[in-house]
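Participant: give me a 3D structure for the following:
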Amino acid sequence: MVLNMIVRISIEKVGQGAYLAHCTGDPWPPKTHTSIADCLRDYGTEIAPEFAQFANIEYAGCQLETTAIADLEPRAEELAGRLVELIAGVHAAA
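Facilitator: Okay, the predicted model is just below:
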């Protein structure tokens, strides 16, 4: 039985090379990582398939499309790059 079909992974930059990440439903406190991609790789390996199948990834007020948990680890660099590009585009348009 799957408890949550979709979870939200929220990432916040807290310093140079320091990103705080938290996943909804995770009983543990937020974790610090050295990059956005590291956050995604970590949750890609830690979220059990019976807990959730998909994630919405949020960073600096922007969100990517719903992504399969199974894709987080192998696509971590690509997804992180897309988040950074999305934020840059939002700031350029402002």
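
Participant: C-alpha from now on. contacts and neighbour counts both.
Facilitator: Fine.

Participant: helices or strands up against the lengthiest strand in the chain?
Facilitator: Of all segments of type strand in the chain, defined using DSSP state E, the longest is strand 6-15. Strand 6-15 is packed against strand 18-23, strand 54-59, with contacts defined by 3 or more C-alpha pairs under 8 Å, 6 or more residues apart in numbering; DSSP states H and E.

Participant: quick one: the first one to strand 6-15, angle?
Facilitator: Interaxial angle, strand 18-23 versus strand 6-15 (axes from the mean of the first three to the mean of the last three C-alpha atoms, to 10 degrees): 160 degrees.

Participant: please give the structure of this sequence too, so both can be compared:
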Amino acid sequence: MLATAAKPLKKRSTGPLRTCLACHAKKAKNDLCRFAVTREGVLVLDKAYRLDGRGAYACLDSACIQRLLRNTKKLHKAFRRQNLKVSEDLHAIFRSGE
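Facilitator: Below is the predicted model of the structure:
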């Protein structure tokens, strides 16, 4: 009989992992906030993680979110859209120092 090498056991995941667009940290889906784009092309915060279409994630840290909202190039690439508008509500929520 031939001896076979034991296969290493796969580590169990605690849930789906997502990557923060700003800092590239991999975290559990529930530890990140989700952004989605409406049919009108407006970027909104998806609090319920239920809006249709493509989603993008960022850390709950306000620094990551502010970095993402300032550099919209990553958002354009993530959503595969060039005509993306960031809602004023998002800017008001995550505005720094005000």
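
Participant: post the TM-score for the overlay when you can.
Facilitator: TM-score for the superposed chains, counting by TM-score structural alignment, normalised by the length of structure 1: 0.28, backed by 50 aligned residues with a C-alpha RMSD of 4.5 Å.

Participant: if you count neighbours, what's buried in stretch 72-88 of structure 1?
Facilitator: 72-73, 75-77, 79-80, 83, 86-87 (16 or more other C-alpha atoms under 10 Å).

Participant: the helices and strands packed on strand 6-15 of structure 1: which one's closest to Lys31 of structure 1?
Facilitator: Minimum separation from Lys31 of structure 1 across the helices and strands packed on strand 6-15 of structure 1 (C-alpha to C-alpha) falls at strand 18-23, 5.4 Å.

Participant: now the angle from that closest one to strand 54-59?
Facilitator: For strand 18-23 of structure 1 against strand 54-59, the angle by the same axes, to 10 degrees is 150 degrees.

Participant: residues of the next helix or strand after strand 18-23 of structure 1 that come out buried?
Facilitator: Counting by DSSP states H and E, the element after strand 18-23 of structure 1 in chain order, helix or strand, is strand 31-33. Residues of strand 31-33 of structure 1 classed as buried under the neighbour-count rule (16+ other C-alpha under 10 Å) are 32-33.

Participant: helix or strand next in line after strand 31-33 of structure 1, which one?
Facilitator: Proceeding N to C from strand 31-33 of structure 1, the next assigned helix or strand is helix 36-46, under DSSP H and E.

Participant: tell me the buried residues in that following helix?
Facilitator: Across helix 36-46 of structure 1, burial judged by 16+ other C-alpha under 10 Å covers 36-44.

Participant: name the helices or strands packed onto the longest helix along structure 1?
Facilitator: Ranked by number of residues, the top helix in structure 1 under DSSP state H is helix 76-93. For helix 76-93 of structure 1, the packing partners by 3+ C-alpha pairs under 8 Å, 6+ apart come out as helix 36-46, strand 62-63.

Participant: is Arg8 of structure 1 in contact with Tyr43, as I believe?
Facilitator: No: counting by C-alpha atoms under 8 Å, Arg8 of structure 1 sits too far from Tyr43 to count as a contact (10.7 Å).
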